[in-house]
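Trainee: Got a predicted model here, sequence first, then my questions.
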Amino acid sequence: MKKSLTAALLAVLAVFAFVPAASASGHAELTDIQTSSHDGFERIVLLMDGLPSGSVSDEVTEVWDCAVDRRIPVAGQEVLRTTLFGAATYDENFRRTYTGPRNFVPQGLSNVKGVAISCDFEATLGIAVGYANPDSTHTVTTLTNPDRVVIDIYS
């Protein structure tokens, strides 16, 4: 019994000794938000240091701050809410890695009317994108080199 417990503990330690950490902070860090217009779609790029461990997106009528009971106004007819798991706007020492606006109207876009950070709590980062055309569709993808999350809103 004691021998098998020791062997099991050694096996677990061996696994953890060779598994690299995802990043120094344990989560991806947002560093910038960029927007651009393309033929047939508009793009929101979340530049990151690392990638989130996962994400989920849904269309909502209202956006609420995930940490406090407060509505976040986002311009547009429809709102795409994307939640990134294992991501934040700060590093392991709670220094801001993203210092830009937390709720803004992107310039030069016709469909996308607003972008807001809707959650930044316990390594969960929420981004809300408001848009004018209720028939718009969207895609959310991650890309590397550099690390980024790309949200495309198709008109």
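Mentor: Thanks, I have it.

Trainee: C-alpha from now on. contacts and neighbour counts both.
Mentor: Will do.

Trainee: Show me where this structure has its helices.
Mentor: 2-17 (DSSP state H).

Trainee: list the contacts for the residue nearest the centre of the chain?
Mentor: Geometric centre of the chain, nearest residue: L84, 3.8 Å, by Cα atoms, centre = their mean. Contact analysis of L84 by Cα atoms under 8 Å, 6 or more residues apart in numbering lists P52, S53, G54, S55, V56, T124, L125, G126.

Trainee: What's the separation between it and H38?
Mentor: According to Cα to Cα, to the nearest Å, L84 stands 24 Å off from H38.

Trainee: Centre of the chain to stretch 128-143, how far?
Mentor: 14 Å (Cα atoms, centre = their mean, to the nearest Å).

Trainee: just stretch 41-53 next, same as before
Mentor: Relative to its chain's centre, stretch 41-53 lies at 7 Å (Cα atoms, centre = their mean).

Trainee: can you pull the buried residues of that stretch?
Mentor: Within stretch 41-53, the residues that count as buried by 16 or more other Cα atoms under 10 Å are F41, E42, R43, I44, V45, L46, L47, M48, D49, G50, L51, P52.

Trainee: contacting residues for the second one?
Mentor: Meaning E42. T35, S36, L109, N111, V112, D152, I153, Y154.

Trainee: Let's see that with 6 Å instead.
Mentor: With contact taken as Cα atoms under 6 Å, 6 or more residues apart in numbering, E42 is in contact with S36, D152, I153.

Trainee: I'd guessed G86 sits against G50; true?
Mentor: No. Between G86 and G50 there is no contact under Cα atoms under 6 Å: 9.6 Å.

Trainee: and here's the other structure:
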Amino acid sequence: MNRRLAAVLVAVLAVLTVAPIASAQSASTLSDIRTGQHNGFSRVVLDLSGLPSEYRVSEVTGVSHCASGNPITVAGGGVQEILQVTVFGAAAHDDNGNLTYPGSRNFATPGLSNVRGVALTCDFEATLGVAVGYADPSSWHRVFTLTNPNRLVIDVGL
């Protein structure tokens, strides 16, 4: 009987050591998109729960939804160029599928001098896509992260 009890205990311990333990959110989550006009540039800020593992930036003339492939027209009118920012290790929803960013997925930015609109182009498999449409195709841009709080900053110059 003792051998049988010992075998059961060993089996239970083996299962417990192999079973995954509940983990924290697997991807950084988007909670807000803020915009602001500064002297010489327009700014778009993505508020995140943590810093993304990586991001890539490209200038494009059109964007589409990453899952469906359907074209997306960035709101705001007068868009001549689009800065497509792809953020890896980030999402606009939590691990249970609940939205963490309740705002608009495509909105105009009338208070900015160059940026006309912002659109989410992807929220799939910890990849978040953001398109920033602007009027002047010769504009400069910079993208960087900041902490306390965590955010990804997109500046588009005049």
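Mentor: Arrived safely. As the structure is a computational prediction, the values presented were derived from the model and not from experiment.

Trainee: quick revisit: could you turn the buried ones of the contacts of E42 of the first structure into a ChimeraX selection?
Mentor: Of the contacts of E42 of the first structure, the buried ones go into a single ChimeraX selection, burial set by 16+ other Cα under 10 Å:
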select :152,153
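
Trainee: JSON lines please, covering the contacts of E42 of the first structure and showing distance to L13 of the first structure.
Mentor: JSON lines is the format used below for the contacts of E42 of the first structure (distance: Cα to Cα, whole Å):
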{"residue": "S36", "distance to L13 of the first structure": "47"}
{"residue": "D152", "distance to L13 of the first structure": "43"}
{"residue": "I153", "distance to L13 of the first structure": "46"}
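
Trainee: Quickly name whichever of the contacts of L84 of the first structure is closest to V79 of the first structure.
Mentor: G126 (12.3 Å; Cα to Cα).

Trainee: counterpart of the closest one in the second structure?
Mentor: Under the alignment (TM-score structural alignment), G126 of the first structure maps onto G129 of the second structure.

Trainee: number of nearby residues for its match?
Mentor: 26 (other Cα atoms under 10 Å).

Trainee: check contacts around it.
Mentor: Counting by Cα under 6 Å, 6+ apart, G129 of the second structure has contacts V85, T86, L120, T121, C122.

Trainee: Neighbour-wise, which one of those leads?
Mentor: The most crowded member of the contacts of G129 of the second structure, judged by other Cα under 10 Å, is T121 (26 neighbours).

Trainee: check contacts around the counterpart of A88 of the first structure in the second structure.
Mentor: Here A88 of the first structure is matched to A91 in the second structure, going by TM-score structural alignment. By Cα under 6 Å, 6+ apart, the contact set of A91 of the second structure is T29, D123, A126, L128.

Trainee: Count the residues that sit near the third one.
Mentor: Other residues lying near A126 of the second structure total 21 when counted by other Cα under 10 Å.

Trainee: close enough to count as contact, it and D94?
Mentor: No. With contacts counted by Cα under 6 Å, A126 of the second structure stays clear of D94, the gap being 9.8 Å.

Trainee: Show me where the first structure has its strands.
Mentor: Taking DSSP state E, the strands of the first structure run over residues 28-38, 41-49, 54-60, 63-64, 71-72, 78-85, 87-88, 103-104, 112-121, 124-131, 137-143, 148-154.

Trainee: which of the ones you listed sits most buried?
Mentor: Highest mean neighbour count of these: strand 87-88, a mean of 28 (counted as mean count of other Cα atoms under 10 Å).

Trainee: Give me the mean distance between it and the second structure.
Mentor: Its matched residues in the second structure lie on average 0.3 Å from strand 87-88 of the first structure after superposition (mean Cα distance after the TM-score superposition for the first structure).

Trainee: now what about stretch 94-102 of the second structure, what contacts it?
Mentor: When contacts are defined by Cα under 6 Å, 6+ apart, stretch 94-102 of the second structure is touched by residues L30, S31, D32, A92, H93.

Trainee: what about 10 Å?
Mentor: 24-33, 47-49, 91-93, 126 (Cα atoms under 10 Å, 6 or more residues apart in numbering).

Trainee: which one in the first structure is aligned with G157 of the second structure?
Mentor: With TM-score structural alignment as the criterion, G157 of the second structure pairs with Y154.
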